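A.B. asks: sequence first, predicted coordinates after that:
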Amino acid sequence: MTQRDEQFHSFVLEKRAGLVRTATLLTAGDGHLAEDLVQATLTKLYVAWPAFRRADNPEGYLRRTLVNALTDEKRRWWRRHERPVAELPDRAHAPSPDPDDRTEGLRTALRGLPPRMRAALVFRYFYDLDVADTADALGCSEGTVKSQTARALDRLREVMQLPLTGVIR
């Protein structure tokens, strides 16, 4: 194993769980898509490992790569033509209901947001990033982050019929 491979292996062991958590939030609870995004992100990072190691802000680089993987995934032609079904035919049992209806309601409401709007909310309110760091992660201006966040919160308030105090910090 080369030194690069050892460094990358250590990085994956340290960061993978956090990446999956973030990807799960970005996908509004879609665990399968989250795993795909993490795998795509890690593949891109491995290819660009020297550039990643030289980055001034490795955490920002990582977040940006994850958001880019989500954007790439949402652009795939087959994703737009996929038809979801209520139940999978090969499922052994129905999933147990979430005991916290507000959490499930929030996930459902997040699914209704466009991916970049959802990403702005996740980075701002779930990870407490400031506007500048969120803008860096999304590759947009700070004004765009502010407007996307405000619009997303308005949509969530409308869908959930809540003032959102206590739901999102």
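C.D. replies: Good, I have the coordinates. Numbers count the residues shown, from 1 in each chain.
A.B. asks: hey, let's count contacts and neighbours off CA atoms from now on
C.D. replies: OK.
A.B. asks: in three-state terms, label residue 85 for me.
C.D. replies: coil (DSSP: H, G, I helix; E, B strand; the rest coil).
A.B. asks: and residue 160, how close does it get to residue 104?
C.D. replies: Remark: distance between residue 160 and residue 104 (CA to CA, to the nearest Å) = 11 Å.
A.B. asks: mind listing what residue 30 touches?
C.D. replies: Residue 30 sits next to residue 24 when contact means CA atoms under 8 Å, 6 or more residues apart in numbering.
A.B. asks: put this next to the previous one:
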Amino acid sequence: MRDEEFNAFAAGAWEPLRRTAYLMTGDLHTAEDLVQDVLTRVYVAWPRVEDPGAYARVAMSRHMMNRWRRATRRPRETALRVEHDTAMDDLAAAVALRTDMVAALTRLAPRQRAVVVLRYFEDWSEAQIAAELGIAMGTVKSQLHKGLRRLGVHLTSPPDEQRPADPVRCDSTRPAPDAALPAAPAAGVMPDAR
């Protein structure tokens, strides 16, 4: 009975967990390994688990954070493979947007990526994210703000254009780049010193 219930749960939860893990890790094979580890933990705890879906998501976020914390086992940051998600000419614009979003997520720092994915993909509250990742609520908010700003920069720039990770802040005393500059005096003419 226990095995049948778990098998039914694992079959239904595999794909949603793999998608979330893929967005958090940036690598399909690492994501599948992560989901396998999480499902193993769920199986061991199955008799005492009331909500296996919630338990699996929490176990996945904790397991991912533990991987990031361990300096010796810290995974190498890899780019999401665009060839898995390239938009074809006959597909809708939504698929192209998804591809751009996945590519932009790879440019975020691991904690920013985790916070953005948990908040907007898994629909967790800021308090839940702070509790699960062991960080302050203010850190969650600042990571969300920075992550969304970087996503906006990467999603609005053309793919071939190299833009900096963060927009350059201008000093307010400097003129704007389009502001008209005073004309230089002609050669040999002294400016009026009134």
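C.D. replies: Sure, I can see it. All of these numbers come straight from a predicted model, not from anything done at the bench.
A.B. asks: where does the equivalent of residue 129 of the second structure over in the first structure fall, secondary structure wise?
C.D. replies: Using TM-score structural alignment, the partner of residue 129 of the second structure in the first structure is residue 134. Residue 134 of the first structure is located in helix 131-138, with elements delineated by DSSP states H and E.
A.B. asks: distance from the chain centre to the top helix by length along the first structure, please.
C.D. replies: Ranked by residue count and defined by DSSP state H, the top helix of the first structure is helix 3-26. Distance, stretch centre to chain centre, for helix 3-26 of the first structure: 14 Å (CA atoms, centre = their mean, to the nearest Å).
A.B. asks: mind checking the end-to-end distance for stretch 52-66 of the first structure?
C.D. replies: End-to-end span of stretch 52-66 of the first structure (CA to CA): 13 Å.
A.B. asks: and residue 97 of the first structure, helix, strand or coil?
C.D. replies: The three-state label given to residue 97 of the first structure by three-state DSSP is coil.
A.B. asks: could you check how far the residue most central in space within the second structure is from residue 94 of the second structure?
C.D. replies: The centre of the second structure sits closest to residue 113, judged by CA atoms, centre = their mean, with a distance of 2.6 Å. Going from residue 113 of the second structure to residue 94 of the second structure by CA to CA gives 21 Å.
A.B. asks: over to residue 37 of the second structure?
C.D. replies: For residue 37 of the second structure, the distance to residue 94 of the second structure equals 32 Å [CA to CA].
A.B. asks: what strand or helix carries the residue nearest to residue 136 of the first structure when sequence neighbours are not counted?
C.D. replies: Nearest residue to residue 136 of the first structure in three dimensions, chain neighbours excluded: residue 60, at 6.8 Å (CA to CA, 6 or more residues apart in numbering). Secondary structure from DSSP H and E places residue 60 of the first structure in helix 58-75.
A.B. asks: what about that helix, distance to the chain center?
C.D. replies: Its chain's C-alpha centre and that of helix 58-75 of the first structure lie 8 Å apart, by CA atoms, centre = their mean.
A.B. asks: cool, stretch 15-32 of the second structure as well?
C.D. replies: Centre-to-centre, stretch 15-32 of the second structure and its host chain are 12 Å apart (CA atoms, centre = their mean).
A.B. asks: picking up where we left off before, for the helix holding residue 134 of the first structure, give me the average deviation versus the second structure.
C.D. replies: Mean deviation of helix 131-138 of the first structure relative to the second structure after superposition (mean CA distance after the TM-score superposition for the first structure): 3.2 Å.
A.B. asks: now the angle from that helix to helix 58-75?
C.D. replies: 50 degrees (axes from the mean of the first three to the mean of the last three CA atoms, to 10 degrees).
A.B. asks: and after helix 131-138 of the first structure, which helix or strand comes next?
C.D. replies: Per DSSP H and E, helix 131-138 of the first structure leads on to helix 142-160 as the next helix or strand towards the C-terminus.
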